[in-house]
Every structure is written in C-alpha cells, then in structure tokens.
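A.B. asks: kindly return the folded structure for what I paste below:
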Amino acid sequence: MSALRLYIDLVQKMNRAIGRVAMYGIFLLMAILLWSSVSKVFFTPSLWTLEMAQFVMVGYYILGGPYAIQMGSNVRMDLLYGEWSTRRKAAVDSVTICFLIFYLGVLLWGGIDSTIYSFSYGGERSPTAWRPYLWPIKMTMCIGIVLMLLQAFAELFKDILRLRGEEIAADVV
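C.D. replies: Predicted coordinates:
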C-alpha cells in the first residue's frame, strides 16, 4: 500500500505543477484574441490568430484536465452522490473511473496513431492559409491524455485505499 501512496503522491505533485502552469494559458489565449481584434481594426488581419487561439485552448484544457480531476472540479451528478458515505462514494467511483480509463486508453491509441501519421508524411500541415504543422498540438494532446490516465489511476488507487478504510490526505490546493 505504500507503493500506491507513493504513486498517488508523485502523480499528484506532477499534475499539480503542470496544471498550475497550464492555468496561465488563458492569458496567452486572451493576448492572441486581443491581437486578432486589434490587427483587424488597425492593420492587416493576421492569418495565424484563429488557429493559434485554438491550439492554445487545446493545450490549456488538455494539460489542465488532470489537475481539475485532482481538485475535484469535474462535473458530477450530485442528486444521490452528495448524501452517500465516503466508502460508498469510493465504491461507485472505483467502478466509474474504469470507464474513464478505458475511454482515455482508446483516445490515446487514436492520438498516437494520428501523431505518427503526422510525422510519417513529411510533417502534416493544416489546410488553412497559415498552414502550421499539426504535430505539436497532436503531441500536446497525447501528453495530456497520458497525464489524465496517470491521474485517473491515482484516483482509482485513492478509492481502493478508502475502501480498505485508510485515510487519504486532502489534496493540496
């Protein structure tokens, strides 16, 4: 059980650090969108702003997702769940997290396949006028999915420890 606690601790520290950095991506996104508005009014409209804003948004939510799960910020139907005991919540969560792990595994499989495709054809590019390479955003998505998988397993392990009656330290905000 100490191995589980060590895994949980390492994954949560890593995802917390990455999530806290990713959270500032919103300011980069705002700057890009501000530049888009300014350039349309005062200069020639920039070709890169829309796609770059989309890429930054993907990085923002895919790298911040594991941190959101860790903090319990995910959306959950609370009609019954809020009234349940900690042990019952852990039992239900340990089943539902398996569905998330399966989904993330399929998503990672597709993401890796798409990233390999992007590299294997001389650098896949977007079909827009700006034509950026797509491998950086595909790699970011794969990294984010791996981080989410690691966090999902940490959540599963926390539920297992709760079912065994062990205390889990509260997550550090």
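A.B. asks: make it CA atoms for all contacts and neighbour counts henceforth
C.D. replies: OK.
A.B. asks: show me the contacts for residue 74.
C.D. replies: residue 68 (C-alpha atoms under 8 Å, 6 or more residues apart in numbering).
A.B. asks: confirm it sits in a strand?
C.D. replies: No - Residue 74: not assigned to a strand; according to DSSP: H, G, I helix; E, B strand; the rest coil it is coil.
A.B. asks: that one and residue 112, how far apart?
C.D. replies: 25 Å (C-alpha to C-alpha, to the nearest Å).
A.B. asks: what does residue 6 give?
C.D. replies: From residue 6 to residue 112 the distance is 28 Å (C-alpha to C-alpha).
A.B. asks: between the two, which one's more packed in?
C.D. replies: Applying other C-alpha atoms under 10 Å to residue 6 and residue 112 shows that residue 112 carries more neighbours, namely 16 against 12.
A.B. asks: after the one helix or strand the more buried one maps to comes which helix or strand?
C.D. replies: Taking DSSP states H and E as the criterion, residue 112 maps to helix 86-120. As assigned by DSSP H and E, the chain's next helix or strand after helix 86-120 is helix 135-163.
A.B. asks: report the buried residues of that following helix.
C.D. replies: Across helix 135-163, burial judged by 16 or more other C-alpha atoms under 10 Å covers 135, 137-163.
A.B. asks: cool, stretch 86-99 as well?
C.D. replies: 87, 89, 90, 91, 93, 94, 97.
A.B. asks: got the contact list for the fourth one?
C.D. replies: Meaning residue 91. Counted by C-alpha under 8 Å, 6+ apart, residue 91 has contacts 159, 163.
A.B. asks: about what we covered before: out of the buried residues of stretch 86-99, who's nearest residue 28?
C.D. replies: Using C-alpha to C-alpha, residue 97 is the member of the buried residues of stretch 86-99 that sits closest to residue 28, with 32.2 Å.
A.B. asks: another one to check against the first:
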Amino acid sequence: MCLAIIAVMLYEIAARYFFNSPTAWAHEVTTMLYGTFCIIAGTYTHRYQGHVRSEALYHLFSRRGKAILDTLTGSLVLFVLIVFFMASVDFAADSWARGEMSSRSTWAPPLYPFKTVLPVAVGLITLQSAAHLIRDICVAFNLGCDACETRGSE
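C.D. replies: Below you'll find the predicted structure:
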C-alpha cells in the first residue's frame, strides 16, 4: 500500500513539475490508499499489541492481574467494536446502494469500494479483540487452555 502511494505521488510530481500537466486524480487516490492503509494497519498493530497503553501501573500487576484488567477493558472494547461494525456495514451498504461517487474532484471515482474497507477492517479487529479476550479470560480464571499459552509467548 505504501509503495502504491509512493508510486502515485512520484507520478504526480513528475507530471506536475517536469511536464507541467498535473493530474486530477493523484491526491484523491493517495488519500483513499492512505485511509485504507491506516485502518488495516490498526488491525495488524492490535494483533501484536502494539497500541499505546498506560504502563505506569500495568507493569506492576502479575500476569493474571494483567489478564483480569485486560478482560475488563477488552469486554468494553469488544462491545464498542461490535456497535461500530454494525454502523460501518450500514455506511458501506448505503454507499453501494447509492453508487456513491466522489465530489471532491472532476475525476469522481467510486467511493463504495473504499468505504467497504471500513467494515472489513473493523470486522478483523473485532475478531482479533475477541481472540485476545478469550485468551485473557483463560489466564484470568486459570482455565489452562492452549490459547493461554499462545498469548504468553507473543
């Protein structure tokens, strides 16, 4: 995705400054690609627990204490993600139903494929959050399942 953004920007720079012929589509394409990249990268980051968390007190807890805290916060996050997923599905479905086109440029590309990325990414991060929550519940309640051991080795 990053390479595609770079390629489009290089093309735009060459067209604008070397051939005095700027494109009508490059800015919008890079915006769509960057938005897609960011939402998918958030899911990847969540998989490896790379998001920022306040470590001031968290590191003082035992593994089980961390799992209990993560179970509480993970339950809330999962609820919010499910609500967001349902809203994003409606958002994308509405865009498909209207055949939504961009009004930001004369190029007017279709927006519905890019708006479909939102529920896909939210669905993926919801599944990843559910997996983390199950692992945290296993650790918090000493259930001794294989998922608990996987979490500890990540």
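A.B. asks: got a TM-score for the two of them?
C.D. replies: The TM-score (TM-score structural alignment, normalised by the length of the second structure) is 0.87; 146 aligned residues with a C-alpha RMSD of 1.5 Å.
A.B. asks: that older thread, want to throw the buried residues of stretch 86-99 of the first structure into CSV with distance to residue 169 of the first structure?
C.D. replies: Formatted as CSV, the buried residues of stretch 86-99 of the first structure follow (distance: C-alpha to C-alpha, whole Å):
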residue, distance to residue 169 of the first structure
87, 15
89, 16
90, 15
91, 18
93, 17
94, 18
97, 20
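A.B. asks: and the equivalent of residue 146 of the first structure over in the second structure, what does it touch?
C.D. replies: Applying TM-score structural alignment, one finds that residue 146 of the first structure aligns to residue 123 in the second structure. Residue 123 of the second structure sits next to residue 85 when contact means C-alpha under 8 Å, 6+ apart.
A.B. asks: distance of residue 123 of the second structure from residue 48 of the second structure?
C.D. replies: 17 Å.
A.B. asks: which SSE is the residue most central in space within the second structure in?
C.D. replies: Note on the second structure: the residue nearest the mean C-alpha position is residue 39, at 3.1 Å, using C-alpha atoms, centre = their mean. Taking DSSP H and E as the criterion, residue 39 of the second structure maps to helix 26-47.
A.B. asks: in the first structure, what stretch matches the next helix or strand after that helix?
C.D. replies: Using DSSP H and E, the helix or strand that follows helix 26-47 of the second structure towards the C-terminus is helix 55-58. Aligned using TM-score structural alignment, helix 55-58 of the second structure spans residues 78-81 in the first structure.
A.B. asks: how far out from the middle of the chain is the matching stretch?
C.D. replies: 25 Å (C-alpha atoms, centre = their mean, to the nearest Å).
A.B. asks: then stretch 62-78 of the second structure?
C.D. replies: For stretch 62-78 of the second structure, the distance from its own C-alpha centre to the chain's C-alpha centre is 21 Å (C-alpha atoms, centre = their mean).
A.B. asks: for stretch 100-116 of the first structure, same thing?
C.D. replies: 13 Å.
A.B. asks: ok, average deviation of that stretch from the second structure?
C.D. replies: Compared with the second structure after fitting, stretch 100-116 of the first structure has a mean deviation of 1.6 Å; criterion: mean C-alpha distance after the TM-score superposition for the first structure.
A.B. asks: I figured residue 63 of the first structure hits residue 18, correct?
C.D. replies: Yes - with contacts counted by C-alpha atoms under 8 Å, residue 63 of the first structure reaches residue 18, the gap being 7.0 Å.
A.B. asks: contacts only, for residue 144 of the first structure.
C.D. replies: 62, 63, 65, 66.
A.B. asks: the same query, at a cut-off of 10 Å, please.
C.D. replies: Contact analysis of residue 144 of the first structure by C-alpha atoms under 10 Å, 6 or more residues apart in numbering lists 15, 18, 58-66, 108, 138, 150.
A.B. asks: take the residues you listed and write them to CSV, including distance to residue 31 of the first structure.
C.D. replies: Output for the contacts of residue 144 of the first structure, formatted as CSV (distance: C-alpha to C-alpha, whole Å):
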residue, distance to residue 31 of the first structure
15, 25
18, 21
58, 16
59, 15
60, 14
61, 17
62, 19
63, 19
64, 19
65, 22
66, 25
108, 30
138, 23
150, 31
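A.B. asks: share the number of residues neighbouring the closest residue to residue 138 of the second structure other than its chain neighbours, please.
C.D. replies: Once flanking residues are discounted, residue 138 of the second structure sits nearest to residue 148: 5.7 Å by C-alpha to C-alpha, 6 or more residues apart in numbering. Residue 148 of the second structure: 19 surrounding residues under other C-alpha under 10 Å.
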